[in-house]
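# How does the following fold in three dimensions:
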Amino acid sequence: MLQLADTFWNFRGSFKIGGLLDVGTQMSLIRRANGRFLLLDSYDVEDDDRKKLLRVTDRGRAIDAIINVHPFHTLHCKAMHELAPQARLIGTRRHREHQPDLPWDGGMIEDAQTQNEFSDDLEFSGPNGIDLVTDDSSVHAGSVLARHKSSGIVHVDDTLNVLAAPGILKRYLPQSQLKFHPALSKALQKRRGAADDFAAWARDLSSHWADTRIVCRARVEGRNEGTLTLYAAAPDGRLIGADLIAPAGEHLAHILAGAIQTGTTASELLEMPFYHPTIEEGLKSALRTICAATPIPLPQDQDTGSPTGA
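Below you'll find the predicted structure:
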């Protein structure tokens, strides 16, 4: 339980993809102007965090509503309803569809009327030009962003990503930079002008919420130890070895072992897709350095700067 302001607390949780990559999850608690509380998203907190949450909120009795703003975060809704059963349980249409047995409030948080009920304490914004939920269940770029007026802190997941890279990858990856979701292009509505509408929304948001101090976003776990050295042969930049000691380094080692065994060059490895945000994409800047020291070109259809990815 992290107290980020006098009236704002954030809870960090673990959520692993395939049991390996921990992309994290979160929940935020805000104190309203009337002294009571709201929860943003749901996470089944345990141990000390649970004790602190119950102590601050009078054992959950002072929580007015649990507002689930991310349509794909449905796993812990039941647990949080049980913690504060008197609180209004509000979610998106997808929450209601995937947890139909819960006593959902009549309004949905993507609707302006429901958002206006909390206008004394929160501002909401939903991206234009993209679908909140797409036909592809793997695309999670849509969500409802919430900004707490008193603290100026924004709570968001997936629409914006934050990467704090571990260990030696700090040399190659920008730290704690906001990026749009990597599947954004797949979430765009199938109509002319959708991309322009999204861009206009992003510019407007950056202007209206320019004084935001903190963006709470579940992010890839970062730890600050490790070392990595890549070895390549001249003149073609063929990978021939690596020294690696780093948290979660087995994921990098798997990629590098395969590349070395097959005689893959740095340029060829860069042609592979690197999902963002992951620690694997930290290899990209190192591979570009090898390319720069050899006559082989960078792949022409890949990005060449820090955004997007590494």
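
# C-alpha only now, for contacts and for neighbours.
Noted.

# May I see the buried residues of stretch 53-72?
Under the neighbour-count criterion of 16 or more other CA atoms under 10 Å, stretch 53-72 has 53-54, 57, 60-72 buried.

# In strands, which of these appear?
Counting by DSSP state E, the part of these found in strands is 63-67.

# so how far is residue 17 from residue 67?
24 Å (CA to CA, to the nearest Å).

# how about the helices in the stretch 1-150 of the chain?
47-56, 77-83, 93-98, 112-116 (DSSP state H, counting those that start in this stretch).

# Please give the structure of this sequence too, so both can be compared:
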Amino acid sequence: MNDEIYDLGAGFWSIRGSFIKNGIIDIGVQCALIKRPSGRFIFLDSYTLTGDLRQQVMALTNEGRDVEAVLNVHPFHTVHCAQMAQDFPQATFYGSSRHPQQVPEVSWADDLVESDAVAERYPELQFSIPKGIHYIAPDENVHASSLLVYHPASQSIYVDDTFEIPPSKLFNAVQPNLGLHPTTKKALKTEQNAGKHYCDWAVGLAHEWRNVRHFCGAHSGLMVFEEGQFEAALLSVIDNTRNELENQ
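This is a model prediction of the structure:
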């Protein structure tokens, strides 16, 4: 998979990269570059920039000097953090509580990426963390949760793992469908009504972020929804899985 950068408008660039799983399959990975109203930039997630992609990003960001922060929004996406910190040493690095444990060589901010303090610092973005499932699951193989980010100006939603476009639907440009991460059931908390809390959270998100047009998924690529399609697709998948999740 070739590295690509897509200008989604209003100061949002989706960056698609390569991630080889088990040394065999390239499942892809992403980060995003966002230009703030101040003219400075932030990244969502870390990725090692090389070649033409690196040149394009550096040209946009004054050779990287205008990058003020990197928001690492998935607790289990840590592979590229150290290199990103070397490339943008002046940037503030935000992560979950797991990030400093996995990448101690990075100077991490005290404020966690999912904190209210970070959300207040970047009012041009909206953040949401799934309810009813573990943000950092005890099982290291369960990656269903992440901090979801919405950029209203470009109508772009940035999602690591939590929702995905099923592979069979990747070529259906007429009506893209959404799916839940395959480990969602395993990620459910043991508390009462965890499945209901998750489903209710997702339904609320579908309504609140109904204007989403650009879906940036970590491993399922970049998809474009027509008006109203994202809301309908998310409501549909929850309707189809609610009984299973609530009776887990």
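
# hang on, the earlier thing: can you redo the helices of the stretch 1-150 of the first structure as CSV with distance to residue 175 of the first structure?
Shown next, in CSV, are those (distance: least, CA to CA, whole Å):
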stretch, distance to residue 175 of the first structure
helix 47-56, 27
helix 77-83, 31
helix 93-98, 33
helix 112-116, 33
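
# Go through those and pick out the most buried.
helix 77-83 (a mean of 18; mean count of other CA atoms under 10 Å).

# where in the second structure is the aligned partner of it, by residue range?
Using TM-score structural alignment, helix 77-83 of the first structure corresponds to residues 81-87 of the second structure.

# Could you pick out the longest helix of the first structure?
If you go by DSSP state H, the first structure has its longest helix at helix 194-208.

# Read off where the next helix or strand after it ends up in the second structure.
Downstream of helix 194-208 of the first structure, the first helix or strand assigned by DSSP states H and E is strand 214-216. The aligned range for strand 214-216 of the first structure in the second structure is 214-216, by TM-score structural alignment.

# Now the matching stretch on the first structure. Mean distance?
Stretch 214-216 of the second structure differs from its equivalent in the first structure by a mean of 0.8 Å after superposition (mean CA distance after the TM-score superposition for the first structure).

# can you give me how far that stretch is from the chain middle?
10 Å (CA atoms, centre = their mean, to the nearest Å).

# Stretch 191-210 of the second structure too?
18 Å.

# which residues are contacting that stretch?
By CA atoms under 8 Å, 6 or more residues apart in numbering, the list of residues contacting stretch 191-210 of the second structure from outside reads 130-133, 150, 188, 228, 230-232, 234-235, 238, 242, 245-248.

# Buried ones among these?
Counted by 16+ other CA under 10 Å, those give 130-133, 150, 188, 230-232, 234-235, 238, 242, 245-246 as buried.

# biggest separation within the residues you listed, which pair?
The most widely separated members of these, counting by CA to CA, are 150 and 246 (26.7 Å).

# Report the angle between the longest helix along the second structure and helix 194-208.
Longest helix of the second structure, by residue count under DSSP H: helix 229-246. Between the axes of helix 229-246 of the second structure and helix 194-208, defined by axes from the mean of the first three to the mean of the last three CA atoms, to 10 degrees, the angle is 170 degrees.

# What lies in contact with helix 229-246 of the second structure?
175-180, 185, 193-196, 199, 202-203, 206-207, 209-213.

# Could you rerun that using 6 Å?
The contact list for helix 229-246 of the second structure (CA atoms under 6 Å, 6 or more residues apart in numbering) reads 177-178, 195-196, 203, 206, 210.

# What of stretch 11-22 of the second structure?
1, 3-7, 26-35.

# quick one: stretch 11-21 of the first structure aligns where in the second structure?
Under TM-score structural alignment, the match for stretch 11-21 of the first structure is residues 15-25.

# got the buried residues for that stretch?
So for stretch 15-25 of the second structure, counting by 16+ other CA under 10 Å, buried means 15-19.

# I'd like to know how far residue 26 of the second structure sits from residue 221 of the second structure.
Here residue 26 of the second structure is placed at a distance of 12 Å from residue 221 of the second structure (CA to CA).

# So for the two, which sits in the more crowded spot?
Of the pair residue 26 of the second structure and residue 221, residue 221 is the one with more neighbours under other CA atoms under 10 Å, namely 20 against 14.

# Quick check: the more buried one vs residue 67 of the second structure, distance?
24 Å.

# Next: residue 172 of the second structure.
Counting by CA to CA, the gap from residue 172 of the second structure to residue 67 of the second structure is 36 Å.

# do the same with residue 28 of the second structure
With CA to CA as the criterion, residue 28 of the second structure and residue 67 of the second structure are 24 Å apart.

# now do residue 91 of the second structure
Distance of residue 91 of the second structure to residue 67 of the second structure, given as CA to CA: 6 Å.

# next one: residue 187 of the second structure
Separation of residue 187 of the second structure from residue 67 of the second structure (CA to CA) stands at 34 Å.

# What of residue 116 of the second structure?
Using CA to CA, one gets 21 Å for the distance from residue 116 of the second structure to residue 67 of the second structure.

# need the helices for the stretch 151-300 of the first structure, in chain order.
According to DSSP H, counting those that start in this stretch, the helices that the stretch 151-300 of the first structure contains are 184-187, 194-208, 249-261, 266-270, 283-292.

# Make TSV from those helices and add distance to residue 165 of the first structure and mean neighbour count to it.
Output for the helices of the stretch 151-300 of the first structure, formatted as TSV (distance: least, CA to CA, whole Å; neighbours: other CA atoms under 10 Å):
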stretch	distance to residue 165 of the first structure	mean neighbour count
helix 184-187	21	17
helix 194-208	24	14
helix 249-261	12	15
helix 266-270	19	21
helix 283-292	12	20
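
# Dump the ones you listed into CSV; add distance to residue 98 of the first structure as well.
Formatted as CSV, these follow (distance: least, CA to CA, whole Å):
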stretch, distance to residue 98 of the first structure
helix 184-187, 20
helix 194-208, 27
helix 249-261, 33
helix 266-270, 39
helix 283-292, 38
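
# quick one: contacts for the residue nearest to residue 69 of the first structure when sequence neighbours are not counted?
Nearest residue to residue 69 of the first structure, sequence neighbours excluded (CA to CA, 6 or more residues apart in numbering): residue 144, at 5.1 Å. By CA under 6 Å, 6+ apart, the contact set of residue 144 of the first structure is 69, 125-126.

# Return the residue of the second structure aligned against residue 144 of the first structure.
Match for residue 144 of the first structure (TM-score structural alignment): residue 147.

# Now do that match against residue 169 of the second structure, distance only.
Taken as CA to CA, the span from residue 147 of the second structure to residue 169 of the second structure is 24 Å.
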